[in-house]
Every structure is written in C-alpha cells, then in structure tokens.
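Enquirer: Below are the sequence and a predicted model for it; my questions follow.
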Amino acid sequence: MDSLLEFFNQYDNTTRLTLVDGFLAVFLSFILTVIITQVYKLTYKGQRYSQSFVQTVIIMGVVVSLIMIVIGNNIAVAFGLVGAFSIIRFRSAMSDPKDIAFIFFGMAAGIACGLGFYLLAVIFTFSLCVLIYILYLFDYGKRGGEPRVLKITVPENLQYDGMFDDLFEQYFLSYSLTRVQTTNLGTMISLEYEVEVKEGVKDKEVIDSVRERNSNLNVALNYASTGY
C-alpha cells in the first residue's frame, strides 16, 4: 500500500513538473516569436505583407515547443508524430524567400524552449534579431541598380534586334529580353525587358529616349516585384 501511494505521489509530482515546464515553454516561445515577428515587420520590404503569416510564425513556434515537450526522449512518439504530420500539405507559395527563414527562426526558438534550453533560446533569438536588423540597416546584398520591367511597342515591320542596345548600355546596368508578342491585331509588336536602372537615371529620360526610336508608340517602365 505504501509503495502504491509513493508511486502516485511521484506520478503527481512528475505531472506538475511537466505542466510547469509546458507553461514556461509556451509563454517563453510566445514572447520570443512575438519579438521575431516585430523584427520581421520592421525589416520587411516586399509588396505582399501578410498579417496571417506573422501570426503563423507565432503559432508555429508555440506548437513546436509543445511538440518537443510531448516527444521528450520517447522515440516511438517521435516517429508517430512524424507519421501524423506527414499527411499535412502546405500549398501556399512564399512570395519572399526570407519568409521561410523567419519560419525556421520561430521554429528554432520553439524547439529550444520545448527542450528546456531557455537561456539558449533567449540568447539565440536576441542575437539573430540584432544580426537581421544590422543586415537591414546596411541594406546588405543590394545591387547598385533598381529592377524595372520595360515594355516597348514597335511597328510590325520595324527591325528591333539591337535597335535599343546603345540606350540600354547608357541607362541600365543589365537588361534581358523576356517576351515578344504581337498586339493590335498583329500590326505591332510588344517587347518586354527585365532591366536594372542605374542610380540617378530618371524614368522620363529612358522613356523619352526610347520613344524617339519606336515611332513614338507606347513605352512603359514598371516597377518590378521586390519580393526577392
């Protein structure tokens, strides 16, 4: 009888410790992922900001911390969870590759909290947040030019090969022809280029120069997607 009571007391103490660890891991992972998403909001430069994505990073961090507590050192449970989560399919495409990095960032913080490495989780989160902000502050990795999409309409009988090369060399760091298609019932041709405009070059300068050679037809210089 005494051994049975001792077993239940030991079981009760273990349960209480597990609950305390669980609440601590959830609370800390929530705080850390909120900090991570604040850095994400501060450094985001894309055109498709998503509130749902920000909340997803927080939720995933908390869920992963609980998963790590449940798994513990039990290999069987780990394989069971792998099988359970393998049926999940994510069909939404990421518009910005950096979004994937923030997802792994939140998950890593959650894993550290779930395993009980609370100090490591805090140090890791704050250190990486500082590094991300430094990269944002110095605009690291940006090239000198600005991406644009240049669309030029030319007459169907005009030989356009090499016609604008000298202008492109003057105004652009790089350029490439990406699409050629007929328009206006086949009487005209639409050319589409991906270009990188040199610093200091005005859009009007480019448009006016091109219009002098394409018979004053339509020219459009659009801002390219900055998701990358």
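Expert: Thanks, I have the structure now. Numbering: from 1, shown residues only.

Enquirer: Only C-alpha atoms from now on, for both contacts and neighbour counts.
Expert: OK.

Enquirer: Could you identify the longest helix within the chain?
Expert: Criterion DSSP state H: the longest helix present in the chain is helix 2-43.

Enquirer: Could you check how far the closest residue to Phe172 other than its chain neighbours is from Gly61?
Expert: Leaving aside its sequence neighbours, Phe172 sits nearest to Val197 (CA to CA, 6 or more residues apart in numbering; 4.4 Å). Distance of Val197 to Gly61, given as CA to CA, to the nearest Å: 40 Å.

Enquirer: These two: who's more crowded?
Expert: Shown here are Val197 and Gly61; by other CA atoms under 10 Å, Gly61 has more neighbours (31 against 23).

Enquirer: what helix or strand does the more buried one sit in?
Expert: Per DSSP states H and E, Gly61 falls inside helix 51-71.

Enquirer: and here's the other structure:
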Amino acid sequence: MDWLSTLSNGGTVEWRRAVVALLVAFGLTQGIAGVYMLTFRGLSYSRTIVQSMAMGSIITCTLMLAVGNNIAAGIGVAGGVTAIRFRTTMRDPRDVVFVFASLAIGMASGAQAYGAAIAGAVMFSAASLLLHVTGYGSRRQPDGLLRFVAPAGQAGAEIAGSIARILREHCRTFSLVTLREAAQGTVMEHAYQISVHHPDLRVQLVTSLQGVPGVEDVSLMLQEPTLDL
C-alpha cells in the first residue's frame, strides 16, 4: 500500500475529496444538461453539446483538483490549455452560455466550493426555466405569408372590399407585402403577412378567398413562431 499512499499524497482522504468533487460536478451538470434539453428551441439540436456539458465539467474539476493552491502548477496548466486549439464553433449564443455554465460548475466543484456550485447550478437552472416558461425576449411573429391572384383594374376594385372583409374576419393583423402585375397586366399578385385569430381559421381563410369570384392560386405559407431559426 506504500505506492498508493505515495500517489495520493496524503492518504485516502484526498481520494475521497476528489471523488466527491467529481461526482458533484457531474451530477450538477447533468441537471443543467437536462434543463437545456427541456428548454431547447430550434432545429439544430446536437447531442454532442449535451454530452460535452457533463464531460467538460469533469475536465475543469480535475484541473482545479490538480492545481489546488500550487501557483506553479496553475501556470503550467494554463499554458497547456492555451496551447490547445479548439476548432468547434457554436452558432447559438445560448449553447455557449450552457457550456460555460457547466465549466464554471466544474471549476467550483474542483475548488471544493460546493455551496457556490450547488447555488449556481440551481439558480442557473431556475432562471433558464423561468425565461423559457414566460417566453422572455420573444416577439409575436406573423403566422405566415398569404398569396393569391386577383383581377386588375375595375374588376379588382369591385372585389377588393370582399377580400378586405375576409381578412378582417379571420386575421388579427394583416399587412400587404408585395403587389405586382402579372399576365400582361390582367391580374395582380398579392402577398400579405398575416396573423390569424386562431390556427383553426387558416383553412377557413383560404377557402373563403377561393370562393371570391376572380381570386385564384390562393396559398398560405406557414411560418412556425415557436422555432428560433
């Protein structure tokens, strides 16, 4: 057992502290990773980012345990880390924040500041959940882009009232985006950004416009507001 005592530099107590610190770092960052998965919004979900949170905390915790109060060791570790070139880029700032939070939890655990690590993880997770539930920072986006073709000239002026009435009945807001001539000036192509009162009214809106004499090629391109692209 002499070799074990030599490696541990002080007996089994140091090993126990290291194991506890690593388990605390891993456990807390597992919770942060779970909050990330729960509150994720978007299309580019990456499993590797979630896994890197837990693994990154173990690395930073190990470095803090190795350095301890040794300034020379800290300088050596800092020099070794700066020599590494990380080529991975994250397009979403939110991903960077979660990874950085996991690294910070690992550093606090490695420094055996368990109170700071637990309080920081709980506060960060609670803040993330609160911002997700309240939709903080989000803005109301149009539900979609409505396109249709209507007659030009006097015929178009006669049905303009019917089109406006249908839009007012089904839409909370509507805004004309483009209006251009087509088919040698015989028809006008309309494009509106719209927000309907209720998603169930989308089909009724398209059907009502198709029932207006002269209105053709009605299409509604939906844009899902729950996704951050």
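Expert: That came in fine, so what should we check first? Being a predicted model, the structure only gives us computed values, none of them experimental.

Enquirer: residue boundaries of the strands in the first structure?
Expert: Secondary structure of the first structure by DSSP state E: the strands cover 146-155, 172-183, 188-197, 219-223.

Enquirer: Make TSV out of those and add distance to Leu17 of the first structure.
Expert: Shown next, in TSV, are the strands of the first structure (distance: least, CA to CA, whole Å):
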stretch	distance to Leu17 of the first structure
strand 146-155	55
strand 172-183	61
strand 188-197	59
strand 219-223	56
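
Enquirer: any idea what Leu119 of the first structure aligns with in the second structure?
Expert: Residue pairing (TM-score structural alignment): Leu119 of the first structure is matched to Gly115 of the second structure.

Enquirer: Ile88 of the first structure too?
Expert: Mapped onto the second structure by TM-score structural alignment, Ile88 of the first structure lines up with Phe86.

Enquirer: which residues in the first structure does stretch 27-38 of the second structure match up with?
Expert: Taking TM-score structural alignment as the measure, the first structure aligns residues 31-42 with stretch 27-38 of the second structure.

Enquirer: next one: that stretch to chain centre, how far?
Expert: Here stretch 31-42 of the first structure is found 14 Å from its chain centre; the criterion is CA atoms, centre = their mean, to the nearest Å.

Enquirer: That stretch: which residues count as buried?
Expert: 32-37, 39-40 (16 or more other CA atoms under 10 Å).

Enquirer: how close does it sit to the second structure?
Expert: On superposition with the second structure, the mean distance recorded for stretch 31-42 of the first structure (mean CA distance after the TM-score superposition for the first structure) is 1.5 Å.

Enquirer: quick one on the thing from earlier: nearest to Asp139 of the first structure among the strands of the first structure would be which one?
Expert: Judged by CA to CA, the one of the strands of the first structure that comes nearest to Asp139 of the first structure is strand 146-155, at 13.3 Å.

Enquirer: what distance separates the closest one from the centre of its chain?
Expert: Here the centre of strand 146-155 of the first structure is set off from its chain's centre by 27 Å, with CA atoms, centre = their mean.

Enquirer: just stretch 114-131 of the second structure next, same as before
Expert: Taking CA atoms, centre = their mean, one finds stretch 114-131 of the second structure lying 18 Å from the centre of the chain it belongs to.
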